[in-house]
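Colleague: Only the shape, not the letters, is given here:
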């Protein structure tokens, strides 16, 4: 250390101090300012990115909440549509059953009327056939019995006897 004190030169010290001051001034003017500005810009960019990320996070939460609300509303609408469709289906089935019952009742009523009219027609036809057969039989019997005079008298007596009883 004594060597350093013995080798000390004030002129050299002054020149080195002057060069150091000039170097500091130049560095400050040309290097530090742009470096500090770049650091400040980077710091601002990072702060803006963090703020944007936070804002995006909030927006995502809002979107998620609105999506859940929309999904819930869609489910409610779907349930309402299904309920309406079931009610319509049940109403259509009930209407169809009612119409079918009415048609069946009408068909049964018309069939009963047709049966009744056919029955009446058959009875009328049977009556007319019975009447024709009765007349035909009576005519044949009467001809046979009226052709004989003794048989006629016997028939008259028989009828009178039956009438008096």
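Modeller: That came through, no problem. This structure is a prediction, so every number in the text was calculated from the model and none was measured.

Colleague: Only C-alpha atoms from now on, for both contacts and neighbour counts.
Modeller: Will do.

Colleague: What helices and strands are in contact with the longest helix along the chain?
Modeller: The residue-count maximum for a helix in the chain (DSSP state H) belongs to helix 33-147. Here helix 33-147 touches helix 149-164, going by 3 or more Cα pairs under 8 Å, 6 or more residues apart in numbering; DSSP states H and E.

Colleague: what's the helix it packs on in contact with?
Modeller: Outside helix 149-164, the residues that touch it by Cα atoms under 8 Å, 6 or more residues apart in numbering are 145, 146.

Colleague: related to what we said a few turns ago, compute the inter-axis angle for the longest helix of the chain and helix 149-164.
Modeller: Inter-element angle recorded for helix 33-147 and helix 149-164: 120 degrees (by axes from the mean of the first three to the mean of the last three Cα atoms, to 10 degrees).

Colleague: this is the comparison structure:
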């Protein structure tokens, strides 16, 4: 049974060694180990807090980004609407300008036609006057002393007029 139960001396020296190691550890190692564990615990807590702050900041940034994207979409839609309205307005103005220009061209053409018509009438009057002068000249050149000659000349002029 000697192998199973330790001797009194072994228990004493084991207890004494344990107490010395416990004293040395409590005196020199226990405080640095506990302070190192406390530092580690504090650093972990700080890391968790900073991670939580970063998570909150990321959530805020995400919400802000979504807000900015939404505002950008609204602004884009407004710009497209304004561009569409501007293009419609420009097209309408171009149509109106073309219509006015066409009306002006028609008025100018009517005025030119009227001017040419008046010029043509004036030329016809001039030609009628020239023909009248030629007729009068022929009448004066003819010997109008006899009635029969006058009558023949008048019939000739009447026949000439009916042909024209």
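Modeller: Perfect, thanks for sending it. Computed from a predicted model, the values in this text were never measured in an experiment.

Colleague: Would you pull the TM-score for this pair?
Modeller: The TM-score (TM-score structural alignment, normalised by the length of the second structure) is 0.78; 153 aligned residues with a Cα RMSD of 2.6 Å.

Colleague: In stretch 142-162 of the second structure, which residues are buried?
Modeller: For stretch 142-162 of the second structure, burial by neighbour count (16 or more other Cα atoms under 10 Å) applies to residue 153.

Colleague: How far does the longest helix of the first structure sit from its chain's centre?
Modeller: 11 Å (Cα atoms, centre = their mean, to the nearest Å).

Colleague: any idea how far residue 43 of the first structure is from the equivalent of residue 30 of the second structure over in the first structure?
Modeller: Aligning on TM-score structural alignment places residue 30 of the second structure opposite residue 32 in the first structure. According to Cα to Cα, to the nearest Å, residue 32 of the first structure and residue 43 of the first structure sit 16 Å apart.

Colleague: State the span of the second structure onto which stretch 87-100 of the first structure is aligned.
Modeller: Under TM-score structural alignment, the match for stretch 87-100 of the first structure is residues 85-98.

Colleague: That stretch vs the first structure, mean deviation?
Modeller: Superposed on the first structure, stretch 85-98 of the second structure shows a mean distance to its aligned partners of 1.5 Å (mean Cα distance after the TM-score superposition for the first structure).

Colleague: And stretch 60-76 of the second structure, by the same measure?
Modeller: Taking mean Cα distance after the TM-score superposition for the first structure, the mean distance separating stretch 60-76 of the second structure from the aligned residues in the first structure is 0.7 Å.

Colleague: Taking the first structure as the reference, give the residue range that stretch aligns to.
Modeller: Here stretch 60-76 of the second structure aligns to the first structure at residues 62-78, judged by TM-score structural alignment.

Colleague: Run through who's touching that stretch.
Modeller: Residues outside stretch 62-78 of the first structure that contact it (Cα under 8 Å, 6+ apart): none are found.

Colleague: how does it look with 10 Å?
Modeller: With contacts defined as Cα atoms under 10 Å, 6 or more residues apart in numbering, stretch 62-78 of the first structure is touched by 56, 57, 58, 59, 60, 61, 79, 80, 81, 82, 83, 84.

Colleague: ok, now stretch 122-134 of the second structure?
Modeller: 116, 117, 118, 119, 120, 121, 135, 136, 137, 138, 139, 140.

Colleague: Over to stretch 85-105 of the first structure?
Modeller: With Cα under 10 Å, 6+ apart as the test, stretch 85-105 of the first structure has contacts from 79, 80, 81, 82, 83, 84, 106, 107, 108, 109, 110, 111.

Colleague: and the equivalent of residue 137 of the first structure over in the second structure, how far is that from residue 124 of the second structure?
Modeller: In the second structure, the residue matched to residue 137 of the first structure (TM-score structural alignment) is residue 135. Distance, residue 135 of the second structure to residue 124 of the second structure, by Cα to Cα: 16 Å.

Colleague: again, but for residue 3 of the second structure
Modeller: 161 Å.

Colleague: got it, and residue 58 of the second structure?
Modeller: 96 Å.

Colleague: try residue 100 of the second structure
Modeller: 36 Å.

Colleague: Thank you kindly, that will do.
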